[in-house]
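J.: My questions concern the predicted model and sequence given below.
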Amino acid sequence: MPILQDLEYHIISDGISWTDGGGAFGLVPRVIWAKQLPPDDQNRIPLALTSLLIRSEGKTILVDTGYGRKLDDRAKQIAGLVRSEGDLLEGLARLDVLPEDIDIVINTHLHADHCGGNTIEQNGRLAPTFPNAQYYIQRLEWADAIAPNERTQATYLPENYAPLQESGHLKLINGNTQITRHVRTAVTRGHTRAHQVVIIEAGGKTLLFMADLATLHYQFQRLAWVTAYDVEPLETIESKRYWQQWVLAHDAVIIFQHDTQIPTGKLVPNGNRFKVEPVSIS
């Protein structure tokens, strides 16, 4: 139960997704990336599905919602979904947090592994999983999600977000947004056109919830390492260039949402490059 000043936060798992390594590393040859993160016999690597629970100024905030509970067996198999310790809702329950207790959900973007848990099936219909929450989504991200193109339509699934508008739970935000005194979002273009990270600043400490600005710590160490899923890879490189300097200037602890090797770490100089060193925040 880490506490910074009057703020409390918890990292919660929605499981592991065994995902094609080529997708995660893009143009980086397998012979190079496999030395860092050896794949299984199907060329898959494990990606953590991490959400962040924050309590700040009387608000209970959830950052991203994982895959959720709507996937059928085939979809779970395609996602390589393994939940040996339960899903997000079970993780919240272990903290005595009910879905009704969540005041704000922040979606870093609307890919299925980040927003699938936004909605849940109830009485044959889709409803917000967190009935008392406002869901904070970038307006441009919403626009791209409701009108996907041939490249993005497989990753934007309307059942994960369309019901939020119908039920009045949707809150569209424009650019960098202050959520509470200690919690804010910042747009980091590249993975999607309006992907956003979440920043916590309290008690003289700074945390950066990376989301898919860098899926793994390797991609934050090396600017050119970009996933195959990024819709604007050159923008990703420039975003990472900026945020490398930002985390150094703020001595920030980084939460790598998908990283099973270094889930939390700090960026440090390493010759003419950078490396991420693991840091515990428990």
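T.: Structure's in. What do you need? Residues are numbered from 1 along each chain as shown.

J.: from here on, contacts and neighbour counts on C-alpha atoms
T.: Will do.

J.: which stretches of the stretch 151-282 of the chain form helices?
T.: Taking DSSP state H, counting those that start in this stretch as the test, the helices found in the stretch 151-282 of the chain are 162-167, 217-221, 233-250.

J.: packing partners for the second one?
T.: Think helix 217-221. Packed against helix 217-221 by the contact rule (3 or more CA pairs under 8 Å, 6 or more residues apart in numbering; DSSP states H and E) you find strand 273-278.

J.: In the strand it packs on, which residues are buried?
T.: Residues of strand 273-278 classed as buried under the neighbour-count rule (16 or more other CA atoms under 10 Å) are 274-276, 278.

J.: Likewise for stretch 243-253?
T.: When neighbours are counted by 16+ other CA under 10 Å, the buried residues of stretch 243-253 are found to be 243-244, 247, 252-253.

J.: second one coming, line it up with the first:
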Amino acid sequence: MEKLTIGDASLTWLAGGNNHLDGGAMFGVVPKPLWSRKYPVNDKNQIELRTDPILLQVDGKNLIIDSGMGNGKLTDKQKRNFGVTEESRIDESLRVAGLTRDDIHFVLMTHLHFDHACGLTEKKGEEYVSVFPKATIITSETEWEEMRNPNMRSKNTYWRENWEAIQSQVETFRDEKEVLPGLKMVHTSGHSNGHAVIRFERGEDIFIHMADLMPTHAHQNKLWALAFDDYPVTSVHEKDKWMDEGYQKGAWYTFYHDAYYRALKFDKEGEIVKEVKRERD
């Protein structure tokens, strides 16, 4: 498991599964000859996307950023359609880190699309139960509302089995929430109406988790928005704001979906100066 220390914060990437989605959809209106130079594509025009939660340890607290693909949640048809070739191994990853599910204090959900939220619950007998029963699960008020009342488009990604069992654990915020000193979740909209980024800053130590505003290193171009985005113009403006800030302050950028990099740091011109590569099997 890859690790990164940023000041007081320790980050460890857990094994949360994967999927393979159409490259054209992941890069929107960007022509394939451009995006395929930056991110490998298979003969089905699919790119590999990890769904690996980040274990964040700071101030004696254990937090997880997003929850992975989960286990046993998808039918064979869904696995085929979403290109899922690997499900979560969260228990194994936590065991290596010397933890169990009960040791998680907070789960920070950037948004609640199935590829981020399936790992929140699991089936026991005929019922779904919480995977992290002692954790406070934090997401934006807007996202939580749409999760429970999806529209005709979003119902394909906001699933009842991912939220009913965790209702009593959920804490929402409107604009931003400081989870711990220097650690904030900020509502951005863009990819989904309730999408949020996560920002950690203590002194000169900074990381920004852009979630699906910049799901992979190949999405660094501020104008490259996903066809999946509900509000792509908002995504572009939010990327511009958060990347300009991070470039100027020397922030690390962390990834949930990238199959090749876990984290990158850029200089003021946007050139990579430090990297944490994913150790591929």
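T.: It's in. None of these values were measured; they are calculated from a predicted model.

J.: quick one: TM-score?
T.: Remark: TM-score between the superposed chains equals 0.90 [TM-score structural alignment, normalised by the length of the second structure]; 275 aligned residues with a CA RMSD of 2.1 Å.

J.: Would you tell me which of the helices of the stretch 151-282 of the first structure gets closest to Glu8 of the first structure?
T.: For Glu8 of the first structure, the closest of those is helix 233-250, at 19.7 Å, according to CA to CA.

J.: Show residues contacting the closest one.
T.: Outside of helix 233-250 of the first structure, the residues that reach it under the criterion CA atoms under 8 Å, 6 or more residues apart in numbering are 188-191, 206, 208, 213-214, 220, 223-224, 226-227, 230, 253-254, 266-268.

J.: Stretch 74-89 of the second structure too?
T.: With CA under 8 Å, 6+ apart as the contact definition, stretch 74-89 of the second structure has outside contacts at 14-21, 68-71, 119.

J.: If we use 6 Å, what do you get?
T.: In this structure, residues lying in contact with stretch 74-89 of the second structure by CA atoms under 6 Å, 6 or more residues apart in numbering are 15-20, 69-71.

J.: Repeat that for stretch 15-32 of the second structure.
T.: Contact partners of stretch 15-32 of the second structure, identified using CA under 6 Å, 6+ apart, comprise 45-52, 68-69, 82-84, 86-90, 225-227.

J.: Out of the buried residues of strand 273-278 of the first structure, flag the one nearest to Ala147 of the first structure.
T.: Once CA to CA is applied, the member of these that ends up nearest Ala147 of the first structure is Val276, at 36.9 Å.

J.: Look up how far Gly80 of the first structure lies from the alignment partner in the first structure of Arg148 of the second structure.
T.: Following TM-score structural alignment, the counterpart assigned to Arg148 of the second structure within the first structure is Ile146. Using CA to CA, to the nearest Å, Ile146 of the first structure is found at 26 Å from Gly80 of the first structure.

J.: Quick check: chain neighbours aside, which residue is closest to the residue nearest the centre of the first structure?
T.: Nearest to the centroid of the C-alpha atoms of the first structure, with distances taken as CA atoms, centre = their mean, sits Ala211, at 3.4 Å. Counting by CA to CA, 6 or more residues apart in numbering, the nearest residue to Ala211 of the first structure once its immediate chain neighbours are dropped is Gln257, at 5.3 Å.

J.: any idea how far the one you found is from Gln178 of the first structure?
T.: With distances defined as CA to CA, the gap from Gln257 of the first structure to Gln178 of the first structure amounts to 21 Å.

J.: more neighbours, those two?
T.: Taking other CA atoms under 10 Å, Gln257 of the first structure and Gln178 do not tie; Gln257 has more neighbours (28 against 13).

J.: Pipe the helices of the stretch 151-282 of the first structure into a markdown table and attach distance to Val28 of the first structure per row.
T.: Formatted as a markdown table, those follow (distance: least, CA to CA, whole Å):
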| stretch | distance to Val28 of the first structure |
| --- | --- |
| helix 162-167 | 35 |
| helix 217-221 | 10 |
| helix 233-250 | 13 |
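
J.: So which of the ones you listed has the densest surroundings on average?
T.: Using mean count of other CA atoms under 10 Å, the stretch among the helices of the stretch 151-282 of the first structure with the greatest mean number of neighbours is helix 217-221 (a mean of 22).

J.: Identify the residue spatially nearest to the residue opposite Thr12 of the second structure in the first structure once aligned, adjacent ones excluded.
T.: Aligned counterpart of Thr12 of the second structure in the first structure: His10 (TM-score structural alignment). Nearest-residue entry for His10 of the first structure: Leu53, 5.1 Å, with adjacent residues in sequence omitted and distances by CA to CA, 6+ apart.

J.: tell me which element Ile64 of the second structure falls in.
T.: Using DSSP states H and E, the secondary-structure element containing Ile64 of the second structure is strand 61-65.

J.: against the first structure, where does that strand fall?
T.: Correspondence between strand 61-65 of the second structure and the first structure is established over residues 59-63, with TM-score structural alignment as the criterion.

J.: after superposition, how close is the matching stretch to the second structure?
T.: Stretch 59-63 of the first structure differs from its equivalent in the second structure by a mean of 1.1 Å after superposition (mean CA distance after the TM-score superposition for the first structure).

J.: Pull the residues that contact that stretch.
T.: Taking contacts as CA under 6 Å, 6+ apart, the residues outside stretch 59-63 of the first structure that touch it are 51-54, 102-106.

J.: Kindly recompute the last result at 7 Å.
T.: Applying CA atoms under 7 Å, 6 or more residues apart in numbering, the external contacts of stretch 59-63 of the first structure come out as 51-55, 101-107.

J.: tell me which residues in that stretch are buried?
T.: By neighbour count with 16+ other CA under 10 Å, stretch 59-63 of the first structure contains the buried residues 60-63.

J.: which ones are touching Ser192 of the second structure?
T.: Contacts here follow CA under 7 Å, 6+ apart; on that basis Ser192 of the second structure touches 229-230.

J.: hang on, the earlier thing: same list (the contacts of stretch 59-63 of the first structure) but as a markdown table, adding secondary structure.
T.: Shown next, in a markdown table, are those (DSSP: H, G, I helix; E, B strand; the rest coil):
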| residue | secondary structure |
| --- | --- |
| Ser51 | strand |
| Leu52 | strand |
| Leu53 | strand |
| Ile54 | strand |
| Arg55 | strand |
| Asp101 | helix |
| Ile102 | coil |
| Asp103 | coil |
| Ile104 | strand |
| Val105 | strand |
| Ile106 | strand |
| Asn107 | coil |
